[in-house]
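Engineer: need a structure here:
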Amino acid sequence: MTNKNEMIVPLLPLRGLLVYPTMVLHLDVGRDRSVQALEKAMVDDHLIFLTTQKDVSIDDPSEEDIYRYGTLTKVKQMLKLPNGTIRVLVEGLKRAEIETFYDEEEYYSVQILTYEDSETKDIEDQALMRTMLEYFEQYIKLSKKISAETFASVADIEEPGRMADIIASHLPIKLKEKQEILEIIDVKQRMNYVINIIHNEKEVLNLEKKIGQRVKRSMERTQKEYYLREQMKAIQKELGDKEGKTGEIADLTKKIEEAGMPEHVLQAAMKELDRYEKVPSSSAESAVIRNYLEWLISLPWSKKTDDDINIQRAEKILNEDHYGLEKVKERVLEYLAVQKLTNSLKGPILCLVGPPGVGKTSLARSIATSLNRNFVRISLGGVRDESEIRGHRRTYVGAMPGRIIQGMKKARTINPVFLLDEIDKMSSDFRGDPSAALLEVLDPEQNHNFSDHYIEETYDLSKVMFIATANNLATIPGPLLDRMEIISIAGYTELEKVHITRDHLLPKQIKENGLSKSTLQVRDDAILKIVRYYTREAGVRNLERQMATICRKTAKIIVSGEKKRVVVTEKTVEEFLGKPKFRYGQAETEDQVGVATGLAYTTVGGDTLQIEVSLAPGKGKLVLTGKLGDVMKESAQAAFSYVRSKAKELGIDENFHEKYDIHIHVPEGAVPKDGPSAGITIATALVSALTGKPIRREVGMTGEITLRGRVLPIGGLKEKTLSAHRAGLTKVILPKDNEVDIEDIPESVRSELQFVPVSHVDEVLKHALLEGDAR
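Structural biologist: Below you'll find the predicted structure:
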């Protein structure tokens, strides 16, 4: 390969076209500068330089817009067409490179350096030519777009460089790749590059052929399936089975599309539907898939109720349905207010804790009504299998979703009020821990992707308002408790019970027993007597039963014709309910030695406990009876040790533990008792028994004791205070740290009790013991 010479010739930029040396082709020229360049070439020596534009959209290219390498060509013919363009026949002569670019007024001209291919041909050139020809022949057979005559004409070429150029001009490659071939001056390199390109094109054609065959087979299979389905429809029609599985598939498809499922669930449902279509109806698998699809269709995926956020209306509904319970109502109204401002709030997870019968479940129903949401309730009492929450896998016989998904199906919307009743009654065994499965349900950060073993696809629970109910927080695992907002509902006062009975329980029972307000009237003094002498509870469940008894007896009286109207007063209550079942008030009738009244918190609310201490000659033996738990036994030991350490200051014989056996007893022994609040009560009873000083009968007390005599705080003060009030006590001794809890106690109870906050046992004894020795 040798450089020829430098020359200056006119420039003709080409759009989307490239000319190799030795090629002859027609061009249509229409741009003014290009026409002027052609005319200049015709005047001089018919030589013109052709190069390709980098961007075909540019009408007036500059030096930067064209490739530096091109082809020096000779203009063979030039013909002006009627539309103003010029058709020209050119023949490529040599490769050339632009050295200098001249911008004339009417056209561009360039100084170029031309190149010629070497005429000598070695063995490597011959080998490359043969390979290139062989590849080109294989390519022609695969593509079937190039004629055999073209291959014959290429095979007759003897110059290696020219053969590479001609083959490149016939390949369906991009213009940029053709330009790269044009810029390769070395013939061996050019042939190697063309060989690689032909090889790649052969691979692409082979792949296209495989894809085409695959598509053809798929189309044939689809056509075959269509033909068979049409045949099946015809057979079903002849047999009178107009619907068959085909109609069922169409019906299921429509239901799936209308269910509003998320994309990933929709894809899973359609995949299962495709399986269902192929599985024979007689197969057991068919019923399993059908059942699964029915569950997917029946679940709410996008349907929801619009929250009717009207604070005044919600407050009115809550007040109509429930008397008192101010904290719970306030929390619900706060949620509504925030929801109205943000319009997007994750459902809160509330846990209503309180004794039986205080209205936890009915309160949850009222919350749903005030929110204008659907209400669904599931009971978790006695659940001990994790699958009850998460569902069973479909591989098991009789598998079904867990209670959460079942509840969502009943709710029919994605934003119901969902009540988890008796969450503290769950247990665990070898089948798993259901409370652990609830951790995902009750976590606002996780429950948007709740996974049920049966459904398999994730389900969004983030818009559900979960409300749990419990009697005792002690039995709820810590991690589960941490996910819930605890709202305590204490027992009702006597006045509240009277109000609830008059406005809610009695009208309900009158209606259920076929009576009316004109046929039965129960006066407030009668209701108060029933509360005091016929029930002993924190809630109102037994109270409602007593009202039902009165209504039934009234119905009998009216039906038998004895009376047309019944009025129940304080004096006539015994005619309906018999003799009083309970003694109103637990306060002692007189001050006694060694008997102290303690306040306790139980699962049914607050209660009072009489703690008795008796002394007998002996050797210092300490006996504890009354079915006490470990915590109360420790409290008794701590109180005993404190009294021993302070014996001299308290005026007690320092060797009393060597002279007396001490028996500490809590009556009603069959009832289990435990909790860290009996310490000061036991200590007071001990000191009273050892000093002979009576304990004031009107005093109730609660608080834990340390060995140094400090009084520690306790829980459940509201419930304990209500029990003290119910028992007729007038003074309550409580730990100093619990002073802030006094505000939670209803005003009607606070006004009738004297509260004495204490921080040391000395203060307790000062307020609880009378002076003088009653022995």
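
Engineer: all contacts plus neighbour counts: C-alpha atoms, from now on.
Structural biologist: Fine.

Engineer: Buried by neighbour count: which residues of stretch 487-503 qualify?
Structural biologist: Buried positions in stretch 487-503, judged by neighbour count with 16 or more other CA atoms under 10 Å: 487-494, 496-502.

Engineer: To compare against the first, here's the next sequence to fold:
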Amino acid sequence: MDNKGYKSETRTIPLIPLRGLSIFPYMVLHFDVGRDKSINALEEAMVNDSLVFLSSQKEASVDIPGPNDFYHIGTICKIKQMLKLPGDTIRVLVEGINRGKIKDIIQEEPYFEVEIEEIVFEEEIKKDQKTEALMRMILESFEEYAGVGNKISTDVLLSVTEIKEPGRLADVIASYVYLSPENKQKILEALHPYERLEILEVILRQEIDILKLEEKISQRVKKQINKVQREYYLKEQLKAIQHELGEDEDILDEVEKYKDKINEIDMPEEVKEKALKEADRLMKVSASSAEAGVIRSYLDWIIELPWDNETEDTVDIKNSRKVLDEDHYGLTDVKERILEFLAIRELAGSLKGPILCLVGPPGVGKTSIARSIGTALNRKFVRMSLGGVRDEAEIRGHRRTYVGAIPGRIISSIKKVGSKNPVFLFDEIDKLSGDFRGDPASALLEVLDPEQNSTFTDHFLEVPFDLSKVMFITTANSTSTIPGPLLDRMEVIRISGYTEEEKLEIASRYLLPKQMKDHGLKEKNLQLSNNTIREIITKYTREAGVRNLEREIANVCRKTAKKIVEEKVSSVRINSTNLQKYLGIPRFSYDVINEEHQVGIARGLAWTTVGGDTLSIEVTPMKGTGKLQLTGKLGDVMKESAMAGISFIRSRVEEFKIEDNFYKDKDIHIHVPEGAIPKDGPSAGITMATAVISALSNIPVSRNVAMTGEITLRGRVLPVGGIKEKVLAAHRAGITKVLLPWDNKKDIEEIPDKVRRKIEFVFVKTMDEVLDHALVKEDGSN
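Structural biologist: The predicted structure follows:
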């Protein structure tokens, strides 16, 4: 016995390197030998005492190992059995005897022969309480390992518990436990039994933890597999039931197709989850039931909506300006607003779609400019007419509980156009109305709010759809019938009526070429001068827009085409002399200035839905009892303006040199011609007051003067609207001086320069200034 606690004996025996295997003393192992060196070593061992030294290779992949490719501590084994297999391979059965340590490699060819130091412990002498305690721990751990792993039989456990030697116990247990080659070598190299037990205890605890984790994972996987198997079994049963019911369509395949399509689309998780849930529901209902039809319709809508499809904006301001100018003449404010939007889009990279509301009379191009905006932005265009819409479901859709339910027209239009960022036109938004089916205007509040429409929820879809990238444009003839909260969400751009000059430009640039093309006429076939077009504008149309003008031009083209075909002529010239042959007797004639100054007749200016007009207000005083009579289908506001003017005149009778008791002795009759046309508003206040003062004082009103403005009891002149249209009407009638309220001075900028140069504008603050310019002085001036 030496100082290391073991005795040693030197042997010289053959060596066989093992690939991926380790053997312990007391362990029986069989393995196949195929390498020439190993076979030679085996034959040499069988010739002598059947002893061979087995050591593990450090790397199993090395085919021809050298002295440094295997561990120098291994096991001395006795060959028990050899069996020759086909292909020059020998199967060997060996039994481990003792550990051995290579002291010297005697030869490498034709086989490894090594000098071994055989290590044998006197284990009975070394066994103590500490070792006994460790042995018990090892046995408990081995039992736990056997219980968790379920790979070791009860007989093995019983046989192991009977081993009393510490070193042998460690080796036997190590031979039954699944260990990595490194851990096996670590135990093999632990020469002292106590050290060997300690190493094995640590490794056993690690292996137990790993086995527990494996078991946990295995249970989870098994549970999932069982669930999949259960679902498969149920689906197969469902198929069989459907087949027995005569339902030929394979619901399962249909549902899988729906799921594949849903997963392919980049949609919000909330929407995807809802759609997949509905697809699962489809499997649980009968294929021929009404519910299945509703679910299919729902899934089709979800799949076909452009969740991840949008067009790329063309951010080119110069090109956009060119497109807008080519399509429309004038409309500067609208064009500038669109170009501003594009400029901000280019600088900021993104911008929530603005909500524009184009307000103006019929026929001025509100709808067509919305279409041009789509072209300028390279966006798709959608138009939805709101005229007469009474049902809220038109906007938000029907709930799926109703038979024949469909999404609202907004979602339907988005699906049809196939883009989530089109230009969307709500036409005639002022014509919305509500009834027992709900209020569509209220339903539009969410749609037309840039802060809210990113989560617009249609009743049919029941999931939010992002409308924030849509550019909404609305049109209206008047803002008076648009609910306040809805109007507040929109940016109002007012489009006033066209001037005569603008109509002339539009007709010659756009309308005439378009109608000639539509009627098959070439440029040489019809000669229509600008003067003739001007005559059509003034004598055959009375409108703010150009819709009727286009109809009249179409009428001319039709008759021209007929004449060319019927009379075989190649060209038709239309001028002022023969225009009546094509369009008939002129339907309209505008007021013109009177031939001379007249008492009691003042020229007022009025705004109508078809542009501006002039009003000749007539006043006749008569003997009577102070009655005031108003005729001409006047509204309440206009009647009140007349009363305010009379009260102002009564307070200033001395200055105006009017009889003190005129309000007692005379009846005053105020009449506004064209009595069949309703008239209202305060803007005729100063005109009626001027006409009454002229009639009572017998001073004529200048024939060259027209006026507009509201009058107060104290004679102040207040501002009014529609200045541009009113001034254009005055210019058309030949008026050379126009009296306007002082606060309307800013509105002159809207009037074309050509008109401004021909009219003298006088801005008045009081009725005295009005009279100073309107009444003819004694020397005949005004």
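
Engineer: TM-score for these two?
Structural biologist: Aligned and superposed, the two chains score 0.71 in TM-score terms (TM-score structural alignment, normalised by the length of structure 1); 596 aligned residues with a CA RMSD of 3.6 Å.

Engineer: returning to that earlier point: and of the buried residues of stretch 487-503 of structure 1, the nearest to residue 517 of structure 1?
Structural biologist: residue 502 (11.4 Å; CA to CA).

Engineer: Please pull up the equivalent of the closest one in structure 2.
Structural biologist: Under the alignment (TM-score structural alignment), residue 502 of structure 1 pairs with residue 508 of structure 2.

Engineer: got it, and residue 769 of structure 1?
Structural biologist: Counting by TM-score structural alignment, residue 769 of structure 1 corresponds to residue 775 in structure 2.

Engineer: Nearest spatial neighbour of that match, chain-adjacent residues omitted?
Structural biologist: Nearest residue to residue 775 of structure 2, sequence neighbours excluded (CA to CA, 6 or more residues apart in numbering): residue 701, at 4.6 Å.

Engineer: Contacts only, for the aligned residue in structure 1 for the one you found.
Structural biologist: Aligned by TM-score structural alignment, residue 701 of structure 2 pairs with residue 695 of structure 1. By CA atoms under 8 Å, 6 or more residues apart in numbering, the contact set of residue 695 of structure 1 is 591, 592, 593, 594, 595, 596, 685, 688, 768, 769, 770.

Engineer: Residue in structure 2 paired with the second one?
Structural biologist: Residue 592 of structure 1 maps onto residue 598 in structure 2 when the alignment is built from TM-score structural alignment.

Engineer: so who does its match touch?
Structural biologist: Residue 598 of structure 2 sits next to 700, 701, 702, 703 when contact means CA under 8 Å, 6+ apart.

Engineer: Residue nearest the middle of structure 2, spatially speaking?
Structural biologist: Closest to where the C-alpha atoms of structure 2 average out (CA atoms, centre = their mean) is residue 466, at 3.7 Å.

Engineer: quick one: that residue and residue 458 touch, right?
Structural biologist: No: look at residue 466 of structure 2 against residue 458 with CA atoms under 8 Å: they stay out of range, at 11.0 Å.

Engineer: still on that earlier bit, roughly how far does the match of residue 701 of structure 2 sit from residue 766 of structure 1?
Structural biologist: To residue 766 of structure 1, residue 695 of structure 1 is 10 Å away according to CA to CA, to the nearest Å.

Engineer: Same question for residue 410 of structure 1.
Structural biologist: Counting by CA to CA, the gap from residue 410 of structure 1 to residue 766 of structure 1 is 61 Å.

Engineer: who has more neighbours, these two?
Structural biologist: Per other CA atoms under 10 Å, whichever of residue 410 of structure 1 and residue 766 has more neighbours is residue 410, with 16 against 11.

Engineer: Counterpart of that one over in structure 2?
Structural biologist: Using TM-score structural alignment, the equivalent of residue 410 of structure 1 in structure 2 is residue 416.

Engineer: Over to residue 747 of structure 1?
Structural biologist: In structure 2, residue 747 of structure 1 lands on residue 753 (TM-score structural alignment).

Engineer: Pull the number of nearby residues for that match.
Structural biologist: Neighbour count for residue 753 of structure 2, taken as other CA under 10 Å: 10.

Engineer: What is the longest strand of structure 1 by residue count?
Structural biologist: strand 86-103 (DSSP state E).

Engineer: same for it, what does it pack against?
Structural biologist: Helices and strands touching strand 86-103 of structure 1, by 3 or more CA pairs under 8 Å, 6 or more residues apart in numbering; DSSP states H and E, are strand 24-29, strand 69-80, strand 108-116.

Engineer: Mean neighbour count and distance to residue 212 of structure 1 added to those strands, as a markdown table?
Structural biologist: Formatted as a markdown table, those follow (neighbours: other CA atoms under 10 Å; distance: least, CA to CA, whole Å):
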| stretch | mean neighbour count | distance to residue 212 of structure 1 |
| --- | --- | --- |
| strand 24-29 | 15 | 35 |
| strand 69-80 | 20 | 39 |
| strand 108-116 | 20 | 44 |
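
Engineer: As TSV, these with distance to residue 271 of structure 1 would be great.
Structural biologist: What follows is these, written out as TSV (distance: least, CA to CA, whole Å):
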stretch	distance to residue 271 of structure 1
strand 24-29	57
strand 69-80	58
strand 108-116	65
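
Engineer: follow-up on the earlier one: just the closest of the contacts of residue 695 of structure 1 to residue 258 of structure 1, please.
Structural biologist: Using CA to CA, the contacts of residue 695 of structure 1 come closest to residue 258 of structure 1 at residue 596, 70.2 Å.

Engineer: wait, doesn't the closest one sit right on residue 681?
Structural biologist: Yes: with contact defined as CA under 8 Å, residue 596 of structure 1 reaches residue 681; the gap is 6.1 Å.

Engineer: what residues are shared contacts of those two?
Structural biologist: Residues within reach of residue 596 of structure 1 and of residue 681 at once, by CA under 8 Å, 6+ apart, are residue 611.
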